[in-house]
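no letters, just coordinates:
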């Protein structure tokens, strides 16, 4: 019998008509897959959110993004009705329009002329029916997913080595290992809850060692005993060198190699050239760092190597992952407690999508398109009219074929390729040319929706109902708590409606996601008999009640493992034809996008701590935009000095493949000595919906891994030049201003929500007078305007019916104006004489002189933290006791650690701790 979680059972037995109730669901962000408990009040509104204490992924912890889910769950910005050619429509018309066009294109040009581009934001049930429609009914494999951009190299490497897309580890391994190696992963920001588990494990076991391998010294490196700042793209050289070191220092498990693997001799022969000296030279790091890393790996029994986008997003991403797997196979560190190669999934359901065939080169349930027996199994089970017989178009190739006209109709679901795909200019040309672009999404505006011929409103988190699978193969329920907003439908319903309108009634007559899940489970056991890793036969035939209350569980789930499976390959049996694991020869090849004299800098990209993808959800919450309120470009101070640049200067970036029209990507500079010289970093999240020129993916070419098809989104060759706008400034305004209006006036702008309105950063060729006049024209209801000129800052304030509603600050350079201070004044509305004096002189109250925000949960700024450190709070725990920072979601702990390390030396120089520190201490009971 399938067990039901306690909180889910409570919800199942709570009447829907009165009294508060508790529902357990799953966070919609990263691949950690945290359980979330939501309380519905008497009026059936979401009122309280907290982490699920009994969910094995997070045990009650939530990061700052997860903890602010309710603040992002408003109906504001939602797509609420179908749109056809830009006009509101009804579901019958919109569905028939899509079905008719797809049928026409297929009839005239064949099934390869249509494509689906889907998303790791979909639930497994959504993914399943999309895959079924395309591969089993349309008869093409032209369905790919944005998981191609994050996990496909890891998938290809697992399949090559183990015969299946089988992640061998579980989260517990990260806690019981003796050596944790994090490669190309800033887990402190991208997987914060998982990182907290790592931190706790190291605290409980001081003998545990942590090594980070990354060109940047990130927040994650604060946990590390050693950091290897390797040259970007040299991972294969580093791990090939490790194989050579193991062979020379009694580090090989020869018995394991001989009995359960094959192909090692070829790998060893390739790796013999990689001496310590050559590795250090190629990776551009100190030889002693390399030797220490190799020694620890060789001498430590339990080793986990966890890796993420820094490995995967590369033209050699698959080889990078296989070089890591090779080292674990060579030392026998696979399938054992606390050991293994562990890819950390980027999206909440990237793995669920892989399970049901969401990638163009696979069939559902880990079966292969190029395997006739697998094709027969799937078609027979589906009783479908056809089955895809060749690999479909991967993401980059798909948009190539859209651009050339081979693909004439595309359906994009729950993703924003105009922002996330490389070579934005080409994506725009492709979508503009395409005969039919259909977009299903829960938002009414993003960069891709502007190209939609048909826009279909989909449900979002708290409405969606189904399952997701996290990084450790754990299936969890994402439950529908609220009714759909407006006319929105679940993605699986939309797909089934279109399928039936195309004439495929038989295969898509589902009434509930449980029915789809049950069909999917049945396919995992079809013709399996232990031949395939993905087996959910133990979940077959779930009742509606059992499905609704399904407890998180790791696959395989079958007769042998009815409670799920923590680790794979514990029996040394793999899913290759021979049953042995494969070593793969990996050859070091440098990144494809090489620097030149004209484009001398390497651009790296990544995520920020408090943001997610293209900000359609996290961008709504002022609490999540306060850590970094606008995009930036990080640069080593010595590089900046060489170019006569300083902090906050605006710079334009360009790359060789861009046309003149697409070359104006403008970002403010941040100086960071944790960068390697000659290298830059910028976040991925901003787009034209909230900025003039901040989407950096256009700087990357189509360069991609020839095996996995994953684009190289960590290594672009770029040039930069300083931009001198005569006027820069900030506008704090209660009333929103349309992006289109901002674009007309400001060459550079970024908008971000603040607690009482919107903050707009801008740079312009216009004069102060022209900017003020433009605001007065576009805000006609603001009835009183006060301006102050003279000095370095010109200020303008506007009232509406006596209440402060706008603050404008302008000058020749970047202006430091405290956002919290202005928000508090806007919230108060009425401004007294002292406050107005402060405004006129840009002098905030003392309480707002905190500096850069570090702790989003408790609004604790950098200056406050530094002051506490200098008064005696010389550890993260002491800072938490004094200021609460780091005691809620924990996402800021790495930055707190950085500040402690930077400033505790001042305390040591002055051992007479300020007695005022005692007054800062807050009892732990109050924090809890």
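Ah, there it is. Bear in mind the structure is a predicted one, so any value in this text is a computation, not a measurement.

for the rest of this, base every contact and every neighbour count on C-alpha atoms.
Fine.

any idea which element the closest residue in space to residue 126 that isn't next to it in sequence lies in?
Excluding its sequence neighbours, the residue lying closest to residue 126 (Cα to Cα, 6 or more residues apart in numbering) is residue 492, at 4.4 Å. Applying DSSP states H and E as the criterion places residue 492 in helix 491-501.

against residue 740, how distant is the residue nearest to residue 126?
Distance check for residue 492 against residue 740: by Cα to Cα, to the nearest Å, it reads 34 Å.

next: residue 337.
Applying Cα to Cα to residue 337 and residue 740 gives a distance of 56 Å.

give me the more crowded residue out of these two.
Using other Cα atoms under 10 Å as the criterion, residue 337 and residue 740 rank with residue 337 on top: 20 against 11.

name the SS class of that one, please.
coil (DSSP: H, G, I helix; E, B strand; the rest coil).

OK, contacts around it?
Residues in contact with residue 337 (Cα atoms under 8 Å, 6 or more residues apart in numbering) are 173, 176, 177, 302, 567.

give me that answer again for 10 Å
By Cα atoms under 10 Å, 6 or more residues apart in numbering, the contact list for residue 337 reads 169-170, 172-174, 176-177, 302-304, 566-567, 570.

residue 123 now?
If a contact means Cα under 10 Å, 6+ apart, then residue 123 has 28, 348-350, 352-353, 464-469, 477-478, 490-492, 513 as its contacts.

most neighbours out of the contacts of residue 337, which is it?
Within the contacts of residue 337, neighbour counts (other Cα under 10 Å) peak at residue 303, which reaches 30 neighbours.

thinking again about what came up before, what is the neighbour count of the residue nearest to residue 126?
Residue 492 has 27 nearby residues by other Cα under 10 Å.

pasting the second one now:
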């Protein structure tokens, strides 16, 4: 084989890691970190290091599909027919209802060139500002915070500041899971400089807290009160930089008047922390030579997200901790190119080059550059507003690209109703298996990671050249090429006598046109090109014409891009989250991330290895809460909010406070019937319009689902998923996941109040290949219990337990081990249900603790019992030696000397 290596970037979070793709021009065989890339210096997390295992072709969209009626199925078509049909529908809709009757909802995972093409299409050709991105759900509150306080949407720091800081505050981010490569960098810095102080502010005790010198487990949503309380103490103790405040800021007098009332006692009560903790935090912030803050969704996804961001930035302005090494407010971007979207204007209120759509001068500048008379004045719809207008019938044609709103948006009942009602939905997507795909009238296959070229900007403003390694599969095309092709067809209908606005044949042409809109702006990229990035490597903006290297740190001169050059203190009072606990909904549901999954799992959900650490959705409750609710780990409950309900298993977690519940945000309807976001609310911040995905009022209701199903089948998991998932709709509870490493299998757990009809069970057995062939079966119709196992070449290939599932973990272990012994045969052909050697009907089941080296939880525990310390475990087992994501959990096991326990 002609093995080649292509340098590119990872397609997950905003760290922007460089990767080396091993391929032969047609297939990708492996991936490793790029030692030359300054974002990661060769390191990768568990998700990035398994990129080559994702993107199963069976899950990919490979050719255009068109549906000519809502009650009809889509059928395969060609690109000309697909795009001509789309152009006709959009042109007719615009002619009859106006340009604001159509909308575009795009993604933080697109490349900068893709973004630019969509923005020019929407604003210059269609004439609408109805273009928004799923970055609205991710970073829009940070955008408002930076713009209001500092004058521009520009994170001022660099990754090297993590190593240089004397006091690092991590707020609303489980950095160990969400940005693992940066967290490893911070860990290493603290190991070299133990005097560095790390403060973690998070309602839960997460893996990130293991690095903390101080963990403030504040009550959800009380961040503004906390920051005002810290500032109160900074002012009281005179831990402020008076010279910096006088020379470079304004607005402190009003803020000082506001925070006077945020006394330590008041803040202690509001936030649920001790006065001593608050005082210690303020002292470290106020007296450390350098102070750096890092934050993510815990601050942003809130009805007070903008206020939280500005209140945190206030602390930096008061202490002069900005524009210096190791100091500054530093938002951690959630998606690989959410920054690129902000640069190109891919939120409904923005224009390219950090311009505002509401600003007449900005509109005139962009219109003149594009060669059109004017840009639309009407305010564009943000994500929540957009789907409301789709549901109300105002938006009649919706183009969705590279995102999955039928999983990621809050209040899923309303979002799905909107998609169902919309006369024409286009989905431009690499994966045909997403929840949104079912609603698409036109599915356009897009190129994915490793298959397209362009650029991305990471959290530290660093632009990287994304290089293509292989051709897209089937008929898939790069996103920019799809958009340009559609735009060229649409402009023949909307402006036939005019010259084309879309004379693009290569992605570099889009980039070169875009960067001219940044010339002279705060993000000036006019000196950058794809060719330059190839010559000198990834660079940080600003990088104006003539520059030799990027700008490492902003505002070093204390001059800010505001009208008078001064940063602004923002005075906004603390306002509680929209939904508070009450008698009807006595629990607060908070959401967050898993270590090895990403977003809606359209990509990570195709790799069985990434389910090894956490295999299915579990609602985490404090042990006291479990006792109060009279629940055991593994019990099913009906989790209800004011918008919807989902049945889910519960688990014990003393990192969650009593009165709170935690559920990972990844589980959509594909993997958990109903999905997590059937519970969340669409209330949003009035300025950023970012929804409050983190905070919902919920209650637990008992469920009686005595009839249970467990099924496992190896092989073509995506095909099995497609045939079995619809059959599972008949059950009240459904959870699907993948298991295995060298061999993959689909695993299903389901439950119902009574046994299903025999025809349904027969259809499931048919899909599981458990009707004919080498199948061992035992049925007890009187008790509605049955068990079937297919054994081929001495090992299990499929399993179905019906009625009760006591042996599920034992059978799963046998499948993983690739054996089928006499014990199995005796158990199968006997009426007993519990597996051999079980205690109380249960058998301990292992989980993968270290994904990179396939080291199990029980193996680590066994090593601890043998006296191994962390270094010994690394040397003997290899765990923690690659991405390091498992290290915090291993440290906890070492500290507690835990024994293996059943994982339910």
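Received, thanks. Keep in mind it's a predicted model, so treat the numbers as computed, not measured.

TM-score of the superposed pair?
The TM-score (TM-score structural alignment, normalised by the length of the second structure) is 0.92; 868 aligned residues with a Cα RMSD of 2.4 Å.

what residues are up against the residue nearest to the spatial centre of the second structure?
Residue closest to the average C-alpha location in the second structure (Cα atoms, centre = their mean): residue 599, at 3.3 Å. Contact analysis of residue 599 of the second structure by Cα under 10 Å, 6+ apart lists 12-13, 334-335, 403-404, 407-408, 592-593, 605, 664-668.

now swap in residue 244 of the first structure and tell me
Contact partners of residue 244 of the first structure, counting by Cα under 10 Å, 6+ apart, are 251-252, 267-276, 294, 327.

map it onto the second structure.
Aligning on TM-score structural alignment places residue 244 of the first structure opposite residue 232 in the second structure.

what's the longest helix in the second structure?
Secondary structure of the second structure per DSSP state H: the longest helix is helix 79-97.

corresponding residue for residue 603 of the first structure in the second structure?
By TM-score structural alignment, residue 603 of the first structure lines up with residue 589 in the second structure.

where does stretch 362-382 of the first structure end up in the second structure?
Under the alignment (TM-score structural alignment), stretch 362-382 of the first structure falls on residues 350-370 in the second structure.

need the contact list for the corresponding residue of the second structure for residue 581 of the first structure.
Counting by TM-score structural alignment, residue 581 of the first structure corresponds to residue 567 in the second structure. By Cα under 10 Å, 6+ apart, the contact set of residue 567 of the second structure is 146-151, 245, 247-251, 313-314, 317, 558-561.

now, which of those residues lie within strands?
Among these, the residues falling in strands (DSSP state E) are 249, 250.

out of the contacts of residue 567 of the second structure, which are buried?
Buried residues within the contacts of residue 567 of the second structure, counting neighbours by 16 or more other Cα atoms under 10 Å: 146-151, 245, 248-250, 313-314, 317, 558-561.

with adjacent residues omitted, what lies nearest to residue 418 of the second structure?
Of all residues not flanking residue 418 of the second structure in the chain, residue 391 sits nearest, at 3.9 Å (Cα to Cα, 6+ apart).

repeat that for residue 248 of the second structure.
Nearest one to residue 248 of the second structure, counting by Cα to Cα, 6+ apart, is residue 566 at 4.9 Å.

now do the same contact list for the one you found.
Contact analysis of residue 566 of the second structure by Cα under 10 Å, 6+ apart lists 149-151, 245-251, 558-560.

return the member of those residues nearest to residue 655 of the second structure.
Distance to residue 655 of the second structure, by Cα to Cα, is smallest for residue 149 among these, at 33.8 Å.

from residue 174 of the first structure, how far off is the residue mapped onto the closest one from the first structure?
Alignment note: residue 149 of the second structure maps to residue 161 in the first structure; criterion TM-score structural alignment. For residue 161 of the first structure, the distance to residue 174 of the first structure (Cα to Cα) stands at 22 Å.

just residue 480 of the first structure next, same as before
32 Å.

same check, this time on residue 720 of the first structure
As judged by Cα to Cα, residue 720 of the first structure and residue 174 of the first structure stand 40 Å apart.

before we move on, back to that, now go through the buried ones among the contacts of residue 567 of the second structure and say which are in helices.
Residues of those located in helices (DSSP H): 146, 147, 148, 149, 150, 245, 248, 313, 314, 317.

contacting residues for the last one?
Shown in contact with residue 317 of the second structure (Cα under 10 Å, 6+ apart): 149-150, 240-242, 244-245, 248-250, 252, 328-329, 567-569.

how about the second one?
Under the criterion of Cα under 10 Å, 6+ apart, the neighbours of residue 147 of the second structure are 141, 153, 154, 310, 354, 561, 562, 567, 568.

let me know the closest of those residues to residue 115 of the second structure.
Distances from residue 115 of the second structure to these, taken by Cα to Cα, are shortest for residue 354, at 13.7 Å.

neighbours of the nearest residue to that closest one once chain neighbours are set aside, just the number please.
Of all residues not flanking residue 354 of the second structure in the chain, residue 343 sits nearest, at 5.7 Å (Cα to Cα, 6+ apart). Residue 343 of the second structure: 27 surrounding residues under other Cα under 10 Å.

I'd say residue 343 of the second structure and residue 463 touch.
No. Residue 343 of the second structure lies out of contact with residue 463 (Cα atoms under 10 Å); the separation is 11.3 Å.

which neighbours do those two share?
With Cα under 10 Å, 6+ apart as the test, residue 343 of the second structure and residue 463 both reach 112, 337, 457.

neighbour-wise, which of these leads?
Neighbour tally across these (other Cα under 10 Å): the maximum, 30 neighbours, falls on residue 337.

do you know how far that one is from residue 462 of the second structure?
Residue 337 of the second structure sits at a distance of 10 Å from residue 462 of the second structure (criterion: Cα to Cα).
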